[in-house]
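Novice: quick one, fold the following:
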Amino acid sequence: MKKAKLQRLVHQYFNDTISRADCVELLEYLNNTNPDEIADVIDTELINFNKGPEFRGKQSADVLSRIKSDPRFTQSPVVEEAYPVIVKFYSRRWFQIAAALLVFGTAALIIFNKNTSNQATKKYTADQGAGAIVPGSNKAILTLAGGKTIVLKNAANGLLAQTAAGNVLKTNNGQILYSTASKTDAATNQDNINTLSTPRGGTYQVVLSDGTKVWLNAASSISYPVAFTGKERHVSLSGEAYFEVAKNKEMPFYVSINNVQVKVLGTHFNIAAYNDDNEITTTLLEGAVQVTKNNARSLLRPGQKAIVNNNSDNIAVSDADIEDAMAWKNGYFIFDDDDITGIMKKVSRWYDVSVSYQGNVSNQKFGGTFYRSKSITELLQYLEKIGKIHFTVEGRRIIVMK
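Specialist: A predicted model of the protein is given here:
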């Protein structure tokens, strides 16, 4: 099939405007073609539409089986649930393609059942109220050493504060940075501690006085001196943050989270340490870090993670899924066979909602990738499509039920 025709058919499939004959031809072609050969076409459509989850693991196979059971592919005039079809997978890429086709075609059922889909959308929209629940955005509160607070979303760009230890500035690209005064002035003001805090539904970036860059996820905070002095650099963290630490062998960098400490010289890593989680996870992208809790310590290599349970001193080191750890910073949710309670923790932090449960739903596992910029309505609908679960939205409360 020529690329131009393939692009046309894929575009029509995503728009639910494809004819039955063309759909049969498209699915037959996909069934007999290495997915890497059509990856560019699929990617183009995903970019154009700017939505659609990617699925992994067992659910990916289920998704693909449902696509292969498309009534237009089998040329069956009746839409009915088919048995799974065994197929060969060339690579994980096929999972992404399969998921994309499912989302926009929903295994042919969207074409035949548009009214049902529209009613579901109306249910969520009516329940939550127009614009009541929106994705998180760039917002945070800066608390200066004297206790003064600055709501950064409302603050003008430019100079925010001026101290003997250095100046605090807000840039036009949505971050704050510190310029250090003379070493003498900084040394005499070494207790000049600032705290940057993001609310639920917020994220922000700060560039510390040594050039270290820190990205804060929602419901997180970091405390640090306006200027680093002495032989060590110390910050404290609550929640989740990604660090790109400026290299300085003579002045190691420490991140403290309760009684866990991460020591670095200059490296890139992520720390997830929310108070309502049972563990602290440090994921290393490059460089080296040492994780310590009381008398236990472990050294991480790039591509590894360390998990410290809150109730013990044990430090479990294993290979990390870097894509998963960095998803939030890159604008995604990634669910890797996560249970619904873990997923809804992330959802509640990012969309600033409360969550309650009716019945036992904790045994269900979900996998997939979803843009954090999309509406909560779309996210809940996708979860309902791929699992035996339902949601009701009442104001800013989401009720999860079977």
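Novice: use CA for all of it now, contacts and neighbours both
Specialist: Noted.
Novice: from residue 61, how far out is residue 356?
Specialist: According to CA to CA, to the nearest Å, residue 356 and residue 61 sit 30 Å apart.
Novice: one more, please, to line up against the first structure:
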Amino acid sequence: MKEVQLLLEKYKQGSITAAELERLQELSLQPDAVEIIKTDIDTLLQQGAPDSGWQPADHPEILTYILTQPTLKATRSWRNKWLLAAACLAALAIGTGTWFYQQQRPPAIVAQKAKPIQPGSNKAMLVLADGSTVALDSANLGQIARQGNASINNNGEGITYQTNGKASTIVYNAIVTPRGGQYQLGLPDGSRVWLNAASSIRFPTAFAGKERRVEISGEAYFQVAPNAQQPFFVTVKGNKTMDVQVLGTSFNIMAYPDEQMITTTLESGAVQLLHAGNKTQLQPGLAGSLNEAATFDVATADMEEVLAWKDGKFRFRNTNIQTIMRQIARWYDVEVSYAGDLSDVRLTGVISRRADADDLLQILSATQRVNFETTNNQIKVKPFHQEQ
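Specialist: Just a heads-up that it's a prediction; the model follows:
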């Protein structure tokens, strides 16, 4: 891991570039890199960290500020900053490749259970035009079915549709991911789709006519192949009056039934949100949410948080515990209940979606804001101060 050591030295000297900092943050998710960083910090701690004059309760916020600066300029005091970061780290419980911060509080307790709850994986079900189903997993590779003049192929990471000649009959297929599943597919026009857990997409085996139209539920990320003569439309299942009109672009749409709003977030290109005669154009970096008044609220999006699921992460920024637990419930296929007042619990951090639920709950508990009790696939969330 010489790359980590080199980037660490640049980081401490203040000469690291934005691209190098992003690379260091990516590498910090790997266990080997974490050990190198801890060793570096231990060495500095043995040399003695400076007395900053700040209280221990301030350490988490200070550390977060130091380690999340977008660009760093070299200064004579940078070694002292790194030593201060080391002192702060010594006062925190740090999970592998994960950081969370909150004010210092009495330790929380996580109930032990015999069998770990495993994270989700790449799995889905293909529903063919006649209603028959095909399991989509690594055990079912190669050509798995034919629909009209289209062959359906599974490469282990997702499926693609390959058409031969003009389709004589248009039929519809669907991909459905369960709770604890995710999947990728290539549509007949070359567009790519990523499905999150507990989601679905229905689409034709060939796009004919003046438009391309698909229907989704849950959450999906699209990279749409450009074709100005055949615009792309996404309809939300159960809400036939709303459409997302697309040319060539990448965007995320979240439409889970247990979320308050349907939200479309644009990464690149342009989309137009349509509902009951209302039209709203989105620019990259913006999100549009259909509210209860049947109009769209548009705001700047936190793209890293929105797209974290697609990149294999949970990312929270001052996110309430109920929203966090809904994501956990869908990915780990668990049932969540609550006890006590959790209305003020909001957390910030990033965790790999590859972590077992036990590890994830331990990390959340390290914030000293919440406790968890787990029984089989049941998780109860309680405030940290509630009697066990």
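Novice: neighbour count winner among residue 356 and residue 61 of structure 1?
Specialist: Between residue 356 of structure 1 and residue 61, counted using other CA atoms under 10 Å, the more crowded position is residue 61 (21 against 11).
Novice: which SSE is immediately downstream of the helix or strand hosting the more buried one?
Specialist: For residue 61 of structure 1, the host element (DSSP states H and E) is helix 57-68. Sequence order places helix 71-74 as the next helix or strand after helix 57-68 of structure 1, per DSSP H and E.
Novice: identify the residue nearest the geometric centre of structure 1.
Specialist: residue 328 (2.8 Å; CA atoms, centre = their mean).
Novice: quick one: map it onto structure 2.
Specialist: Per TM-score structural alignment, the equivalent position to residue 328 of structure 1 in structure 2 is residue 309.
Novice: pretty sure its match sits in a helix.
Specialist: Yes: membership of residue 309 of structure 2 in a helix is supported by DSSP: H, G, I helix; E, B strand; the rest coil.
Novice: what's near enough to touch it?
Specialist: 196, 353 (CA atoms under 8 Å, 6 or more residues apart in numbering).
Novice: the one 10 residues further on too?
Specialist: Under the criterion of CA under 8 Å, 6+ apart, the contact list for residue 319 of structure 2 reads 346, 347, 348.
Novice: test my guess that residue 199 of structure 2 contacts residue 177.
Specialist: Yes: with contact defined as CA atoms under 8 Å, residue 199 of structure 2 counts as touching residue 177 (5.3 Å).
Novice: residue 59 of structure 2 reaches residue 100, doesn't it?
Specialist: No: the pair residue 59 of structure 2 / residue 100 is not scored as a contact, 12.0 Å apart, by CA under 8 Å.
Novice: re earlier: who wins for most neighbours among the contacts of residue 319 of structure 2?
Specialist: residue 347 (20 neighbours).
Novice: now that residue, what's its secondary structure?
Specialist: Strictly by three-state DSSP, residue 347 of structure 2 counts as strand.
Novice: show me what contacts it?
Specialist: With CA under 8 Å, 6+ apart, residue 347 of structure 2 has these contacts: 100, 101, 102, 316, 317, 318, 319, 320, 321, 367.
Novice: any chance of JSON lines for those residues, columns distance to residue 255 of structure 2?
Specialist: Formatted as JSON lines, these follow (distance: CA to CA, whole Å):
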{"residue": "100", "distance to residue 255 of structure 2": "28"}
{"residue": "101", "distance to residue 255 of structure 2": "30"}
{"residue": "102", "distance to residue 255 of structure 2": "31"}
{"residue": "316", "distance to residue 255 of structure 2": "19"}
{"residue": "317", "distance to residue 255 of structure 2": "20"}
{"residue": "318", "distance to residue 255 of structure 2": "21"}
{"residue": "319", "distance to residue 255 of structure 2": "18"}
{"residue": "320", "distance to residue 255 of structure 2": "18"}
{"residue": "321", "distance to residue 255 of structure 2": "19"}
{"residue": "367", "distance to residue 255 of structure 2": "30"}
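Novice: which of those residues fall in strands?
Specialist: Among the contacts of residue 347 of structure 2, DSSP state E puts 100, 316, 317, 318, 319, 320 in strands.
Novice: of these, closest to residue 80 of structure 2?
Specialist: Nearest to residue 80 of structure 2, judged by CA to CA, of those is residue 100 at 22.6 Å.
Novice: these two touch, right, the closest one and residue 350?
Specialist: Yes: using CA under 8 Å, residue 100 of structure 2 is in contact with residue 350, at 7.5 Å.
Novice: those two: who's more crowded?
Specialist: When residue 100 of structure 2 and residue 350 are compared for neighbours, residue 100 comes out ahead with 22 against 18, by other CA under 10 Å.
Novice: quick one: map the more buried one onto structure 1.
Specialist: Residue 100 of structure 2 maps onto nothing in structure 1, by TM-score structural alignment.
Novice: any idea how many residues pack against the residue lying closest to residue 100 of structure 2 once chain neighbours are set aside?
Specialist: With sequence-adjacent residues excluded and distances taken as CA to CA, 6 or more residues apart in numbering, residue 100 of structure 2 is closest to residue 349, at 4.8 Å. For residue 349 of structure 2, the count of nearby residues is 18 (other CA under 10 Å).
Novice: please pull up the equivalent of residue 349 of structure 2 in structure 1.
Specialist: Per TM-score structural alignment, residue 349 of structure 2 is aligned with residue 368.
Novice: and its match, how far is that from residue 232 of structure 1?
Specialist: From residue 368 of structure 1 to residue 232 of structure 1 the distance is 41 Å (CA to CA).
Novice: show me where the stretch 1-150 of structure 1 has its helices.
Specialist: 3-14, 20-31, 39-49, 57-68, 71-74, 92-105, 109-112, 114-128 (DSSP state H, counting those that start in this stretch).
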